[in-house]
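> Sequence and predicted model, in that order:
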Amino acid sequence: MKIQELMREMPNYADSEAIAGVDKTIQFEFSGEDAGSYYLTVRDGAVTTGEGQADDPNVTINSDSELWKRIATGQENGAVAFMMRKFTANGELPVLMAMQNWFKIPA
């Protein structure tokens, strides 16, 4: 799966209970094979995604696209990858940790 497809499908994998009351925007800056900029907004119990730059993201994630696909599908632990500095994040880091509960993506 390409990173563009993964990002486009994210709303379908949202856990409606986990995102209730959340109002956050995450910017993704991917490098590697599927390099590109994407954003994801969780607001009013819904998830929207888009290509490009978000106006005012709560957190920005910089990651290799292949690594992020493994994290998103549960093949790699995101918290461990972050602590090992496999990817970086700037902004509201608690949002980064909460994200792992917002989506249930099949491998």
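Nice, thanks for sending it over.
> Going by C-alpha atoms from here, please, whenever you check contacts or count neighbours.
Fine.
> residues in contact with residue 86?
residue 63 (CA atoms under 8 Å, 6 or more residues apart in numbering).
> same question, residue 5
Contacts of residue 5 by CA under 8 Å, 6+ apart: none found.
> Quickly find the element holding it.
Assessed by DSSP states H and E, residue 5 sits inside helix 3-9.
> Pull out the buried residues from the very next helix or strand once past that helix.
For helix 3-9, the succeeding helix or strand toward the C-terminus, using DSSP H and E, is helix 16-19. Across helix 16-19, burial judged by 16 or more other CA atoms under 10 Å covers residue 19.
> for comparison:
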Amino acid sequence: MTVAETFQALQSRFKPEGAAGLNKTFQFNITGEQAGSYAAKIENQTCQLIEGGVEKPDVVFTIKDTDWLDITAGKLDAMNAFMAGKVKLTGDMMLAMRLQGLFDLGR
């Protein structure tokens, strides 16, 4: 699976029950051979994927393409990747912590 394919599948992994009252935008800046930016706009318990990212996201994750693919395949735990420095975070740390409740990333 490619990075682009994982983001296309992200909407099907969205858990609307975890997004009650949340109107925020998460951005993923992917580095490496499959570099790109993708944003997930959460609004009214829906998720809209924006390829290319947005100008002012609420939180930004920067991660290497191979690590992102490992996280989405369930081979790498997202929290462990963050603690190991494989995921860089800019913006609202508390909001970032909610990500795992919004998406089923490791399947």
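Alright, I've got the coordinates. Computed from a prediction, not measured in an experiment: that's the story for all the values here.
> Where does stretch 35-44 of structure 2 end up in structure 1?
Using TM-score structural alignment, stretch 35-44 of structure 2 corresponds to residues 35-44 of structure 1.
> re earlier: from the middle of its chain, how far away would the helix holding residue 5 of structure 1 be?
For helix 3-9 of structure 1, the distance from its own C-alpha centre to the chain's C-alpha centre is 10 Å (CA atoms, centre = their mean, to the nearest Å).
> quick one: buried residues of it?
If you call a residue buried by 16+ other CA under 10 Å, then helix 3-9 of structure 1 has these buried ones: 3, 4, 6, 7, 8.
> Also stretch 26-38 of structure 1?
Going by 16+ other CA under 10 Å, stretch 26-38 of structure 1 has these buried residues: 26, 27, 28, 29, 30, 31, 36, 37, 38.
> Mind jotting down where the strands sit in structure 2?
In structure 2, strands defined by DSSP state E lie at 24-31, 36-43, 46-51, 59-64, 87-91, listed in chain order.
> what would the ones you listed look like in TSV with distance to residue 12 of structure 2?
As requested, those are exported to TSV (distance: least, CA to CA, whole Å):
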stretch	distance to residue 12 of structure 2
strand 24-31	16
strand 36-43	12
strand 46-51	9
strand 59-64	20
strand 87-91	23
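> Any idea which of the ones you listed gets closest to residue 16 of structure 2?
Ranking the strands of structure 2 by their distance to residue 16 of structure 2 (criterion: CA to CA) puts strand 46-51 first, at 6.3 Å.
> same for the closest one, what does it pack against?
If you count contacts as 3 or more CA pairs under 8 Å, 6 or more residues apart in numbering; DSSP states H and E, strand 46-51 of structure 2 packs onto strand 36-43.
> Good, we can wrap up now.
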